[in-house]
Structure formats: C-alpha cells, structure tokens
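# quick one: sequence plus predicted model below, questions after.
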Amino acid sequence: MGISFDNALGIHQHTLGVRAQRAEVLSGNIANADTPGYKAQELDFEAALNSAKHGQSMQMTRSHENHISHQVDAQDELLYRVPLQPDTGDGNTVDLQQERNAFMQNSLEYQASLEFLGSKFSGMKKALRGE
C-alpha cells in the first residue's frame, strides 16, 4: 500500500506554490510603483488554488530550450486591482502601502504553509518509524 501525498499533506502543498506566485505578482507591483501607466495586478487566489489542486499546472512559454520547462503561469488567474486613491496623472494604479501590506500578509501565510507542511512531514516520519 502506497502513501498518497495528496491525502497526507492536504491543501498546504498547493497553497505554497500559489503563495509563491502571488509573491511574484506583488513584488512586480512594488517594482513598478513609479512606472507610468503600470496597472497593479493581483492573483485570484481561489482560482489559482483550484487549478493547482486539480493538477492543472500551466506551462510558461520558453524563449530558449535550456530554460526550466516546468514553471507555473498564473496568467489566467491575474486580475487588475481597482485603485483606492485617485489617479496621480501618470496612469499608474500601484498603491505602495497596499502592496507592501499584501506582500507582508502573503509572506506570513507562506511561512504558515511551510510550518504546516513541516509538521505533516514530521508526523509521516514518526509513523514510518513506528513511534
């Protein structure tokens, strides 16, 4: 009888990847805070998580055959954020404080997912040792 990692690890194995994707989107927003015309983006967490849970991993297009072939592309789950403040005239919709707060919250949730996965693996090791 084999071990089903999907059953043993629960949803945390999927949330880790989605939170990493969201961190990339948020860091892109922060990096483009001063870029005229840049529209702040957000990852639809539920849609991305459902895709990850159902094994619908998406491939990024590669510009060179030596690039890593298995990376997740969240284009289907990307949304544009509605700005909370009026336009400053340059068309940029990034609110730096909002992006930093979202990035920090996502980092804490990523760390929590790591902790949950660590405890799941620890429990599996104990079970395999018969403790």
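Looks like it arrived, so ask away. Computed from a predicted model, the values in this text were never measured in an experiment.

# all contacts plus neighbour counts: C-alpha atoms, from now on.
Noted.

# I figured Asn106 hits Glu24, correct?
No. Taking contacts as Cα atoms under 8 Å, Asn106 lies outside contact range of Glu24: 10.6 Å.

# quick one, which of the two is more surrounded?
A count of neighbours by other Cα atoms under 10 Å puts Asn106 above the other of Asn106 and Glu24, at 17 against 14.

# so the more buried one is in which element?
In the assignment (DSSP states H and E), Asn106 maps to helix 96-129.

# try this one side by side with the last:
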Amino acid sequence: MNLFGGTISSLEKGLNYASLKNKTIAQNIANVDTPNYKAKNVNFEQMLSDAKEASTISAKRTDARHYDFQIQQSTPGVYSYDNFNYRSNGNGVDMDAEQASLAENTIYYNALVERVSSKFNTLNTVIKGGR
C-alpha cells in the first residue's frame, strides 16, 4: 500500500541528490588550496540519465531452486571540470561560486525536509484520528 502515491520516494531521491551535492561542494571547499585540484559538481540531469542507463547484473541460475537476483550498478552523476583552472597553481575551485552553490543547495535541502516532515505530520494526524 502506497500512502502518498510515490511522493515520499520522490522526496527521498531529491534528498539523496541534495546530500550528494552538499558533499561535493564541501569537498571542493576543503580543497580550495590544493594545487591541481579540479572542482567537482553534481548534475541532476546526468544522474537521471545515468540511472536510466544503469547496467543490470543478473545471477546465472543453474538450478530452479537457486534464488534469482539482480544488481543495478550506476554512477552518481559527479563530474569534474577537467580543463578549468581558476588559479595559476591549476586549482579549479571558485570559492565565491562554491559558497553560493552551497547556500542554494541548503535552501533546496531544507525545503525537501520540510515537505517530508509535513507528509509525516499528515500521516500522524490520520493515525491519531484528527486529534
């Protein structure tokens, strides 16, 4: 039974994306002074296309009593700017752009968290019978 029609699942995927983007931004900020470090970014469209093209590995069943399983392998959609040098030491991190991206991503993440929270509050109200 799906209580919210896939809404929670969609919000979960959005939270996973925002979390991965936040980790990537934090990694860029941590390496702002590392020579030859190339800034990384997460692209939602790339993650979506990677998920569609994810390779599936299936187990070979040699007996009917063996369990059938499949594993999907995919890449998370993180890419680096290989040809971009922001500084003379080869570093490609623009601190102002990273901080702006972090602020934007934080707002997005908090909005998703509030939406999930409201969905659970609605469920809690239904369980309690409107009290």
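Right, received. Where do you want to start? Everything numeric here is computed off the predicted structure, so don't read it as measured data.

# quick one: TM-score?
For this chain pair, the superposition-based TM-score is 0.69 by TM-score structural alignment, normalised by the length of structure 1; 110 aligned residues with a Cα RMSD of 2.8 Å.

# all the helices of structure 1, in order from the start?
5-9, 12-31, 45-53, 96-129 (DSSP state H).

# give me the mean distance between stretch 98-108 of structure 2 and structure 1.
Here the mean offset of stretch 98-108 of structure 2 against structure 1 after fitting is 0.7 Å, by mean Cα distance after the TM-score superposition for structure 1.

# in that stretch, what's buried?
Glu98, Ser101, Leu102, Asn105, Thr106 (16 or more other Cα atoms under 10 Å).

# other residues contacting it?
Contacts to stretch 98-108 of structure 2, defined as Cα atoms under 8 Å, 6 or more residues apart in numbering, come from residues Ala18, Lys21, Asn22, Ile25, Asn28, Ile29.

# again, only using 10 Å
Residues outside stretch 98-108 of structure 2 that contact it (Cα atoms under 10 Å, 6 or more residues apart in numbering): 14-15, 17-19, 21-26, 28-29, 32, 39, 41, 95-97, 109, 111-113.

# checking Ile71 of structure 2 next. Helix, strand or coil?
Three-state assignment for Ile71 of structure 2 (DSSP: H, G, I helix; E, B strand; the rest coil): strand.

# run a quick neighbour tally on it.
Counted with other Cα under 10 Å, Ile71 of structure 2 comes out at 11.

# same question, Gly5 of structure 2
Using other Cα under 10 Å: Gly5 of structure 2 sits among 9 other residues.
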